[in-house]
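Asker: please find the sequence and the predicted model below.
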Amino acid sequence: MSLEQAWYRSSRWCWLLLPLSWLFAVVAAARRYAYQQGWLRSESLPVPVLVVGNISVGGTGKTPFTLWLCRWLQQQGYRPGIISRGYGARITDPVVVSPDHTAAEVGDEPLLLARQSGCPVVVCPDRLAAGRALLAAQRCDLIISDDGLQHYRLQRSFEVVLIDGQRGFGNGFLLPAGPLREPVSRLNSADLVIANSGSHPLAQGKMSLKVQAVRPLLADDAQAETVLPTSSAVHLLAAIGNPERFAITVQQAGYSIAERFFFPDHHDFTEQELLSLPTPLLMTAKDAVKCQAFAKAGWFYLEVEAELDRESQQQLAAWLAAHCPKTELP
């Protein structure tokens, strides 16, 4: 059993890690308090910053939500930009993400966002530097900080926290005994808490993932015009925070699952380790950007789109009207 599996099951050996969790809690609380008191310096950007994050390790649906948010903001007449850490990439200075980048260069999630959001994306572990670089390169009137909830050096205008509506917070312990980056009480200070693919008593809103299409990785292949029938038995490939949610989505779309090949989140796939996998192989869009360069016939990815409940949209719209007046950008 992996450590992550233990977090979401009744595993008594997690209790052995509790002293480290208490230490982690003290350090995390002290760090946040230091920023609140001004002992550690935080800085603002000249445009509003909307943070999308979570308090737990693993997938909560931040990427599909961010894609939804970008499209929704554009429909409202805004010109948002995205900043992200670029997890897994060796980045020290801000990089403006191009669709031609590889996931190894800029991270899988930022690359997916750059290809699908229609918004400029800049990656850097220092979100403040990323935001400055974004504004220097592009005319944006609002910045979305992807997975930036714990990056307190950058001041924020609005916080959206996503919860896994299926797994919740596991055993409720902080790292390393549990999956939490911050205690559940942190939700009290967030502006909007949304449960993904389920419900949660601490969430004000709900998000669901709807299947849009199944697409081949080889766009110029003859299979590009072939629809993978929903009666097909597929082999799943995923390296995301909650692969079981992916499996459930695939089954809800009408497919049966023959085998599952699940890897740790953000796993950097190589051509060699996937050569012998059976087809049809169905993966997530986030994994597809890592496998595109060595894709084979019979490899597909599931395109999903987030849907947000009306009440959450109304809350976002009210905040925008009050704090983000539209500006005429050239």
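Answerer: Now that the structure is in, tell me what you want to look at.
Asker: please make it C-alpha for all contacts and neighbour counts, starting now.
Answerer: Fine.
Asker: packing partners for the helix or strand residue 322 falls within?
Answerer: Counting by DSSP states H and E, the secondary-structure element that holds residue 322 is helix 310-323. If contacts are counted by 3 or more CA pairs under 8 Å, 6 or more residues apart in numbering; DSSP states H and E, helix 310-323 sits against strand 205-216.
Asker: contact partners of the strand it packs on?
Answerer: Outside strand 205-216, the residues within contact range by CA atoms under 8 Å, 6 or more residues apart in numbering are 64, 192-199, 223-224, 227-228, 249, 253, 297-309, 311-312.
Asker: out of those residues, which end up buried?
Answerer: When burial is judged by neighbour count using 16 or more other CA atoms under 10 Å, the buried members of the contacts of strand 205-216 are 64, 192-197, 199, 223, 228, 249, 253, 298-304, 306-308, 312.
Asker: in addition, the following structure is provided for comparison:
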Amino acid sequence: MKPPAYWFDGSRPPLHARLLARLYGAATRLRLKLLRPRKVARPVVVIGNLIAGGSGKTPLTIAVVERLRAEGWTPGVASRGYGREQAGTPRWVEATTDPRLGGDEPVLIAARTGAFVRVDKDRVRAARKLIEAGCDVVVCDDGLQHYRLRRDLEIEVIDGRRRYGNGWLIPAGPMREPAARSAGCDFRVLNTGVDDALEAGFGEWPMRLQTGRVLPLAGGRPLPLSAFAGQRVHAVAGIGHPERFFDTLREAGIAVVPHAFDDHHRYSAEDLQFGSDLPVLMTEKDAVKCMRFVGERHFSVPVSAQLPEAFWIALLDRLRALAR
């Protein structure tokens, strides 16, 4: 669902939204007072954001899992699996799991990393299952506001262009929690996407999303993204901020015919019928949900999160200290 324009365009939210935002804030504070966080037997790293919608959490989650495995850890991923069917049923997620049951982001993470991925509305229970399976660190994809699971490290991901919008709480603005909450996070990662003009501020780590190849969804050899430079394509994005994907393609010299869908949209074959035979490029998150009806003109554009080596050194040092 597209957010109201006043969240990000500088205009004043309507009175009813501001009143509801105050009620939302009061309810959030009350919930925090009543909660008693549960600790699990291994370190927990939560990757999340303070605004509603996407900010680049999943690419960072994948990067963290891959780096931890390279350093000898056995990470497991806990996720709610937002928007999935049978949401009350916990399950293990693999690359072959139907995204309708496992959730689009968990299936993508499983496919990219090969790590244990557990979806469960109860993240404490998910974390314990991952530890029983042999994981020595639990990485939560999203869940910054899921305080029932005690976390050892928090990583906030910030959209480099939109940041906190107007700063108001939902529904007057995009904030799930007040901006002051950011100061309590151990790491603050600024998603600059492909925009070299965006710079991280004090206390922020820059994260750039790199695209190197394009994958034909019907099978075949990967292509460089540059192979589509100078062409018109249909660009499909059902993510929190579709313009980020469209801008990535434009930066590569591709003429974009944009098709934005709601985050976690459930695709049908009709959604990809655009009345012309142009190539269709989509995000990985969308591609995992479209495999049943793709053809030779459909492609996925994977992205990889690139962060300074100093970020990884700092994160690994903190984790090693926790594991002692």
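Answerer: Cool, the structure landed. These numbers were taken from a predicted model, which means no experiment stands behind them.
Asker: could you pull out the strands for the first structure?
Answerer: For the first structure, the strands identified by DSSP state E occupy 49-53, 80-84, 95-96, 121-123, 142-146, 158-164, 192-196, 205-216, 233-238, 256-262, 281-284, 299-308, in order along the chain.
Asker: export the ones you listed to JSON lines and tack on distance to residue 111 of the first structure?
Answerer: Listed next are the strands of the first structure as JSON lines, based on distance: least, CA to CA, whole Å:
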{"stretch": "strand 49-53", "distance to residue 111 of the first structure": "17"}
{"stretch": "strand 80-84", "distance to residue 111 of the first structure": "10"}
{"stretch": "strand 95-96", "distance to residue 111 of the first structure": "10"}
{"stretch": "strand 121-123", "distance to residue 111 of the first structure": "8"}
{"stretch": "strand 142-146", "distance to residue 111 of the first structure": "12"}
{"stretch": "strand 158-164", "distance to residue 111 of the first structure": "21"}
{"stretch": "strand 192-196", "distance to residue 111 of the first structure": "22"}
{"stretch": "strand 205-216", "distance to residue 111 of the first structure": "18"}
{"stretch": "strand 233-238", "distance to residue 111 of the first structure": "17"}
{"stretch": "strand 256-262", "distance to residue 111 of the first structure": "21"}
{"stretch": "strand 281-284", "distance to residue 111 of the first structure": "14"}
{"stretch": "strand 299-308", "distance to residue 111 of the first structure": "15"}
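Asker: not including adjacent chain positions, what is the nearest residue to the aligned residue in the first structure for residue 103 of the second structure?
Answerer: Following TM-score structural alignment, the counterpart assigned to residue 103 of the second structure within the first structure is residue 107. Taking CA to CA, 6 or more residues apart in numbering, and ignoring the residues beside it in sequence, residue 107 of the first structure has residue 86 as its nearest neighbour in space, at 4.5 Å.
Asker: before we move on, what about residue 89 of the second structure?
Answerer: Take residue 89 of the second structure and drop its neighbours on the chain: the residue closest to it by CA to CA, 6+ apart is residue 120, 6.9 Å away.
Asker: what lines up with that neighbour in the first structure?
Answerer: Aligned against the first structure - with TM-score structural alignment as the criterion - residue 120 of the second structure pairs with residue 124.
Asker: tally of neighbours for that match?
Answerer: Here the number of neighbours of residue 124 of the first structure (other CA atoms under 10 Å) works out to 24.
Asker: that one and residue 92 of the first structure: what is the separation?
Answerer: Using CA to CA, to the nearest Å, residue 124 of the first structure is found at 6 Å from residue 92 of the first structure.
Asker: so which of the strands of the first structure gets nearest residue 41 of the first structure?
Answerer: Proximity to residue 41 of the first structure (CA to CA) singles out strand 49-53 among the strands of the first structure, at 17.0 Å.
Asker: residue ranges for the helices of the stretch 1-150 of the first structure, please.
Answerer: In chain order, the stretch 1-150 of the first structure shows helices spanning 3-7, 18-37, 62-75, 103-106, 108-116, 127-137, with DSSP state H, counting those that start in this stretch as the criterion.
Asker: so what touches the second one?
Answerer: Outside helix 18-37 of the first structure, the residues within contact range by CA under 8 Å, 6+ apart are 40-42, 152-153, 173-178, 182-183.
Asker: those residues, buried ones only, as a PyMOL selection?
Answerer: Burial among the contacts of helix 18-37 of the first structure is assessed by 16+ other CA under 10 Å; the matching PyMOL selection reads:
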select buried, resi 42+152+153+173+174+175+176+177+178+182+183
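Asker: distance to residue 274 of the first structure added to the contacts of helix 18-37 of the first structure, as a markdown table?
Answerer: Formatted as a markdown table, these follow (distance: CA to CA, whole Å):
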| residue | distance to residue 274 of the first structure |
| --- | --- |
| 40 | 46 |
| 41 | 46 |
| 42 | 44 |
| 152 | 39 |
| 153 | 40 |
| 173 | 35 |
| 174 | 34 |
| 175 | 32 |
| 176 | 31 |
| 177 | 32 |
| 178 | 31 |
| 182 | 36 |
| 183 | 38 |
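Asker: fine by me, we can end here.
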